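**Student:** model this:
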Amino acid sequence: MPLRRSITAGLSGSIGRGALAGVACIAFSISATAQNGTVAVTGDGTSAATQKPSIGDTLPDTGKAQKKRGKKSIDAGSADTASRDVSGPPTAEQRSIAALVNDEPITGYEIDQRAMMLSGTNIQAQAKANFQAIVKNPKTSERLKEILQETARENQGKSREQIIAIFEQRKKEYGMSLQRRAFESARASALPAMKKQALEELIDDRLKTQEAKRQNVTIEDAQVDMIVKSIADRNKMTIEQFKKQIGGSLEPIKARIRATLSWNEVVKKKFAPLINVSNRDVDKLVASATTANDDIELQLQRIRIAMPAKLEEHGIAARIQEADKIRQKFTGCGSTAQAAMGVTGARFENLGKQRPATIPEPTRTLVLNAANGEMLPPAVNNGAIELWVVCGRDAVKASEVQRNQAEGELKQKEFELMAKRYLKDLREDAHIEYRMDVGSK
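**Tutor:** Have a look, this model is predicted:
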């Protein structure tokens, strides 16, 4: 008997590349990418991109910083970030100084704002996992059946095409509500733990901008605004929508962009002449990239059961029962066609090899997670009830990475390594005074 899974094919949305973009699960990264000996700064707002560290970003060594001579740690307590309003004026507690970096203050308000921004940009994986769990929940399947039957009951007298169109719209709205729920639950769980990370990022940003000032590096406001707009555009948002999504203020992300751009310029001036990538290293990376980018093809079958000409509640329920009976008779991929025989309106399709990108969500997630030889539960999609079968999967080699892209990646790694060492030296030489224990609770 196949494993029990939800009836959810047809929920709108996208999990995978661009996952949860419809509800603004934003992946923000600013990285310096070396191309032909230069450093190009990019702001990436797509949720599917794997975030690379910004040049010079390094994991904070807080224990070492706490022990340095001249550094203090005073436990002033901390409120839960999730309970604070960071979109309005700062409270007295938020105006308190949490840390000093070479006598330059970082306030609790800045920490709260940065934590809110981080909670909206670093949770793609958790939001995706939450959505997948919701999709697999049997209650989701039952609710979709209810929506279909309610639509038929509430629209008696309308044509079959009209009822299907109404159902598809309601299904889309339901799918978006599930995505929002997945995103908000991921953010709520991540927010408290983000405060410590926010403080350490702000300390790094202060050190970067201070060094840029010493090196007479300046960044124009127009450069920062352009990157903010590009991130919003990539997530299909207006500036106001993007502002709301990251916590109600653009200042935290603008400060982060400005610090990163200025730091990239400092690092480029100091280390660009020292970067050298050999052709042998490029060849090795190109050769390994084909293995690293392996994809899969799924061997799929499908049974489609047409809806009755007149969409009525009892007729839809009967079709779903027929689909359940087919699933009970299913014993393997060799039995799929036989299981569909004798069922009114049922059509067997041997889909052959299919790339996951060609399959709509959430069916894509379900077939990727299904075992070979498994039939998924009935799913309502495009005016029919569908039963998907996964018969196998094969690895497919991706196309070869271009040499200039490989060279750029190698140069980027060299820049990042040198920049991390540079930032570590700045931290060791800086006077950092912790005045508030932000913790992570």
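**Student:** alpha carbons only for contacts and neighbour counts from here, please
**Tutor:** Will do.
**Student:** mind listing what residue 283 touches?
**Tutor:** residue 403 (C-alpha atoms under 8 Å, 6 or more residues apart in numbering).
**Student:** Okay, it and residue 404: tell me how far apart.
**Tutor:** From residue 283 across to residue 404, the span is 11 Å (C-alpha to C-alpha, to the nearest Å).
**Student:** With residue 315 instead?
**Tutor:** Going from residue 315 to residue 404 by C-alpha to C-alpha gives 60 Å.
**Student:** likewise residue 211?
**Tutor:** For residue 211, the distance to residue 404 (C-alpha to C-alpha) stands at 31 Å.
**Student:** ok, the two, which is more surrounded?
**Tutor:** Using other C-alpha atoms under 10 Å as the criterion, residue 211 and residue 404 rank with residue 211 on top: 17 against 14.
**Student:** and this one, so I can compare the two:
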Amino acid sequence: MTAKRWMLAGLAILVAATVSGGPLAAQTAIKVIVNNKPITTYDINQRASLLRLTGSRGGAKQATEELIDEVLKMQEAERAGIRVTKADVDEAYGQLASRVKLTPARLTQALNQSGVKADTMRQRIQAEIAWGQLLRARFQSEVRISESDVIAALRKQEDKSSDTSMEYRIQPIIFVVPAKTGASGKNQRRRDVDTFRSRFSSCNEAQTLASEFREVVVMPMVTRLETEVPAPLKEALDKTAVGKVTTAQDTSKGLEVYAVCDKREIASNAAARMEVEDELRNKEGEQMSRRYMRELRSRAIIDYR
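**Tutor:** Coordinates of the predicted model:
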């Protein structure tokens, strides 16, 4: 579960909301104590008002249980040494404001006009950030998606199984640049790359052409789907015609280019697989989140007044 889940749905209502009456009275009667941490009537009323703005109808009961969960999240985060800074919360608050087309100041004003203090929203953001970090630290290595689960999910989305993907057959070529090479030497290597690219016409002749330059390593040709290459490289490959070479990229080894030996669009469910795997991973993460919270609640001392 992440802060984004509740940041989005329903908050657009906030822009147009006009709730009559002034701010809620600052009632301070203690309603629940969670491991010696009090939750007051004021806290519950504020959270209930926020929930209404975001489309929830659970009222005081839902607000109370959500606040109990947040206390446990923050206490567990503190035990784990996780600290959410004011800057972290400010950034998330700003992102939330931009999603409803407001500045942070205007979001605060809109909340106040609806009887909700900005601190109520900020506390919720802080707890969700801390919880997200806890979940990643504890469960990231445990999330496993089986091939059978992926296949079963794909069968439910047969309309996506016929998607196409771009397949590239490429040949990495490295113009070695020693670490201590000066500016003039680096400039010369760039000129070598430019000459190589202008004369290159076929991957079959890559090794022969490279032999005319010093310290050039021609790697074996490889075949990659678009989902298997970094976005910047995919963009460069898409811009480069077959039989040509991409522009040079600085790497730890020197100047690296890719000869495009072939590229073609093929029937592939790679994109659909990635989407399905993400969905399954999110579901697994949500289940782990619920188990973790049940564990924290089972250990906690929760005193309802």
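**Student:** And the TM-score between them?
**Tutor:** Laid over one another, the chains give 0.54 as their TM-score (TM-score structural alignment, normalised by the length of the second structure), with 187 aligned residues with a C-alpha RMSD of 2.9 Å.
**Student:** Now residue 227 of the first structure: closest residue in space, sequence neighbours ignored.
**Tutor:** Excluding the flanking residues, the one nearest residue 227 of the first structure by C-alpha to C-alpha, 6 or more residues apart in numbering is residue 43, at 5.9 Å.
**Student:** Could you list the buried residues of the strand or helix carrying the one you found?
**Tutor:** Secondary structure assignment for residue 43 of the first structure, by DSSP states H and E: strand 38-44. By neighbour count on 16 or more other C-alpha atoms under 10 Å, the buried set for strand 38-44 of the first structure is 38-39, 41-44.
**Student:** ditto for stretch 260-280 of the first structure
**Tutor:** Buried residues in stretch 260-280 of the first structure, counting neighbours by 16+ other C-alpha under 10 Å, are found at 260-268, 272, 275.
**Student:** can you check stretch 279-290 of the second structure too?
**Tutor:** Buried-residue list, stretch 279-290 of the second structure, by 16+ other C-alpha under 10 Å: 280-281, 284-285, 288-289.
**Student:** start and end residues in the second structure for the helix or strand that contains residue 320 of the first structure, please.
**Tutor:** Per DSSP H and E, residue 320 of the first structure falls inside helix 313-329. Aligned by TM-score structural alignment, helix 313-329 of the first structure falls on no residue of the second structure.
**Student:** Trace the helix or strand where residue 141 of the first structure lies over to the second structure and give me the residue numbers.
**Tutor:** Element membership for residue 141 of the first structure (DSSP H and E) is helix 138-154. Aligned using TM-score structural alignment, helix 138-154 of the first structure spans no residues in the second structure.
**Student:** so what secondary structure elements neighbour that helix?
**Tutor:** The helices and strands touching helix 138-154 of the first structure, judged by 3 or more C-alpha pairs under 8 Å, 6 or more residues apart in numbering; DSSP states H and E, are helix 160-190, helix 313-329.
**Student:** Give me the longest helix you can find in the second structure.
**Tutor:** helix 270-299 (DSSP state H).
**Student:** For the first structure, which residue occupies the most central location?
**Tutor:** residue 124 (2.9 Å; C-alpha atoms, centre = their mean).
**Student:** hang on, the earlier thing: pull out the buried residues from the helix holding residue 320 of the first structure.
**Tutor:** In helix 313-329 of the first structure, counting by 16+ other C-alpha under 10 Å, buried: 313, 315-316, 319-320, 322-323, 326-327.
**Student:** again with stretch 104-114 of the first structure
**Tutor:** Buried positions in stretch 104-114 of the first structure, judged by neighbour count with 16+ other C-alpha under 10 Å: 105-114.
**Student:** Show only the entries of these found in helices.
**Tutor:** Using DSSP H, these in helices are 108-114.
**Student:** Please identify which of those residues is nearest to residue 394 of the first structure.
**Tutor:** Among these, residue 114 lies closest to residue 394 of the first structure (C-alpha to C-alpha), at 43.1 Å.
**Student:** What's the match for that closest one in the second structure?
**Tutor:** By TM-score structural alignment, residue 114 of the first structure lines up with residue 47.
**Student:** And the strand holding residue 43 of the first structure, what does it pack against?
**Tutor:** The contact analysis (3+ C-alpha pairs under 8 Å, 6+ apart) places strand 38-44 of the first structure against strand 29-35, helix 221-234, helix 251-271.
**Student:** for the ones you listed, which one sits closest to residue 179 of the first structure?
**Tutor:** So among these, helix 221-234 is nearest, using C-alpha to C-alpha, at 18.4 Å.
**Student:** so where is that closest one in the second structure?
**Tutor:** Going by TM-score structural alignment: helix 221-234 of the first structure matches residues 86-99.
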